[in-house]
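In: I would like the atomic coordinates for the input below:
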Amino acid sequence: MQEQVKQQHIPVNMYGTNERLMVVTPMPGLEPENISIEVSGDGQLVLRGDLRGALKEHDGKERFLDEWRVGAYLREITLPVSVNAVCANASYGNGVLALAFPLSEQTVPARLTLERVAPSSHGQRKGNTGHPPICVHVQP
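Out: This next block holds a predicted model:
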């Protein structure tokens, strides 16, 4: 019988500058396409990581300590400032999700997904990573 995987609460670091709000969180064990990021109109950030495939049991091995788990992840946070999620930068590499949201007068909601940059690449990104955002206001 296979054990049901429960969603895990993930720790988050959040900090800001005069131009951006940054959010960083560990989400090890996932493929980038299994991570979803959503900012709602009322300023809620929802991070999800869906585990794909079955976890392998270690038949015949005695477990002495079993503290580390991979996905599924869920975290909901009320953002402290208004952001433009349409113009966000998102990157995922080495099991860490990093988000940079430009500050905005009012929150512009969006749903973000990560895309692979190259088949052999270890990092994934979405948005204007490393470049100033070139973004126009999009009506939700």
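In: For the rest of this, base every contact and every neighbour count on C-alpha atoms.
Out: OK.
In: my guess is residue 102 meets residue 90, correct?
Out: No: in this structure, residue 102 is not within contact of residue 90 by Cα atoms under 8 Å, at 11.8 Å.
In: intersection of neighbour lists for those two?
Out: Between them, residue 102 and residue 90 have no joint contacts when contacts are counted by Cα atoms under 8 Å, 6 or more residues apart in numbering.
In: what's the helix or strand hosting residue 91 packed up against?
Out: Residue 91 is part of strand 89-93 when elements are defined by DSSP states H and E. Using 3 or more Cα pairs under 8 Å, 6 or more residues apart in numbering; DSSP states H and E as the contact definition, the elements that strand 89-93 packs against are strand 96-102, strand 123-126.
In: To check against the first, give me the structure of this:
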Amino acid sequence: MIEYFPLLISLITVIAGFITWGLNERSKRKQESYKRKEERYAELIKSIKGFYDNSDSPSLKENFLQQVDLCWMYCPDDVVIKLYAFLETVKTNSSTDVEKETALGEAMVAIRNDLLKDSKIKSNLTPDQFKIYSVK
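Out: Okay, here's the model as predicted:
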């Protein structure tokens, strides 16, 4: 038994090394995914003003639409569904400002919940608490 002791120690060391490496890689992938989502959401929020402030900025609207399309790769279903619900309200002039603000607020809450889901921070914000302000 004693002659197998160094072999056993070596085997345990190799297995522990693989487990540590696997957990480290998993953590890296999770962090990279979070960073991609955070960047995507930041661009969405920056370009949302293209739909408000009497803005006719096609570049802001186009950027928003591109970011929504890219959300298909990394964002949860709830966020994608809420973003499309918002786009449906701004697509036609039949929606009221309250409906548009509610749809946008729901999308923002979904985004916030996605980013905070693995955090110790808990959010009780509601869709009606999200507001768009202008410096004008």
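In: Give me the TM-score for these two chains.
Out: Once superposed, the chains reach a TM-score of 0.25 (TM-score structural alignment, normalised by the length of structure 2), with 67 aligned residues with a Cα RMSD of 5.3 Å.
In: relative to strand 96-102, how tilted is the strand holding residue 91 of structure 1?
Out: Using axes from the mean of the first three to the mean of the last three Cα atoms, to 10 degrees, the direction of strand 89-93 of structure 1 lies 170 degrees away from that of strand 96-102.
In: longest helix anywhere in structure 2?
Out: Ranked by residue count under DSSP state H, the longest helix found in structure 2 is helix 5-47.
In: Go through whichever helix or strand comes after that one and flag the buried ones.
Out: Reading on from helix 5-47 of structure 2 to the C-terminus, the next helix or strand found by DSSP H and E is helix 58-74. For helix 58-74 of structure 2, the buried set under the neighbour-count rule, 16 or more other Cα atoms under 10 Å, comprises 60-61, 63-65, 67-68, 71.
In: and the direction of helix 58-74 of structure 2 versus that of helix 5-47, what angle?
Out: Computed by the same axes, to 10 degrees, the angle separating helix 58-74 of structure 2 from helix 5-47 equals 150 degrees.
In: and the angle from whichever helix or strand comes after helix 58-74 of structure 2 to helix 5-47?
Out: Using DSSP H and E, the next helix or strand after helix 58-74 of structure 2 towards the C-terminus is helix 77-91. Relative orientation of helix 77-91 of structure 2 with respect to helix 5-47: 10 degrees, computed using the same axes, to 10 degrees.
In: quick one: contacts for the nearest residue to residue 46 of structure 1 once chain neighbours are set aside?
Out: Setting aside the residues directly before and after it, residue 46 of structure 1 is nearest to residue 76 in space (Cα to Cα, 6 or more residues apart in numbering), at 4.5 Å. Shown here is residue 76 of structure 1, whose contacts under the criterion Cα under 8 Å, 6+ apart are 44-47.
In: among those residues, which are in helices?
Out: Within the contacts of residue 76 of structure 1, membership in helices is found for no residue, as judged by DSSP H.
In: Strands - which of those land there?
Out: Judged by DSSP state E, the subset of the contacts of residue 76 of structure 1 located in strands is 44-47.
In: Kindly compare burial across the helices and strands packed on strand 89-93 of structure 1 and name the winner.
Out: Scoring those by mean neighbour count under mean count of other Cα atoms under 10 Å gives strand 96-102 as the most buried, with a mean of 21.
In: Let me know whether residue 99 of structure 2 touches residue 88 as I believe.
Out: No: taking Cα under 8 Å as the contact criterion, residue 99 of structure 2 and residue 88 are not neighbours in contact, 10.3 Å apart.
In: rewinding a little: how about the helices and strands packed on strand 89-93 of structure 1 in JSON lines, adding distance to residue 25 of structure 1?
Out: Supplementary listing: these in JSON lines, determined by distance: least, Cα to Cα, whole Å:
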{"stretch": "strand 96-102", "distance to residue 25 of structure 1": "5"}
{"stretch": "strand 123-126", "distance to residue 25 of structure 1": "15"}
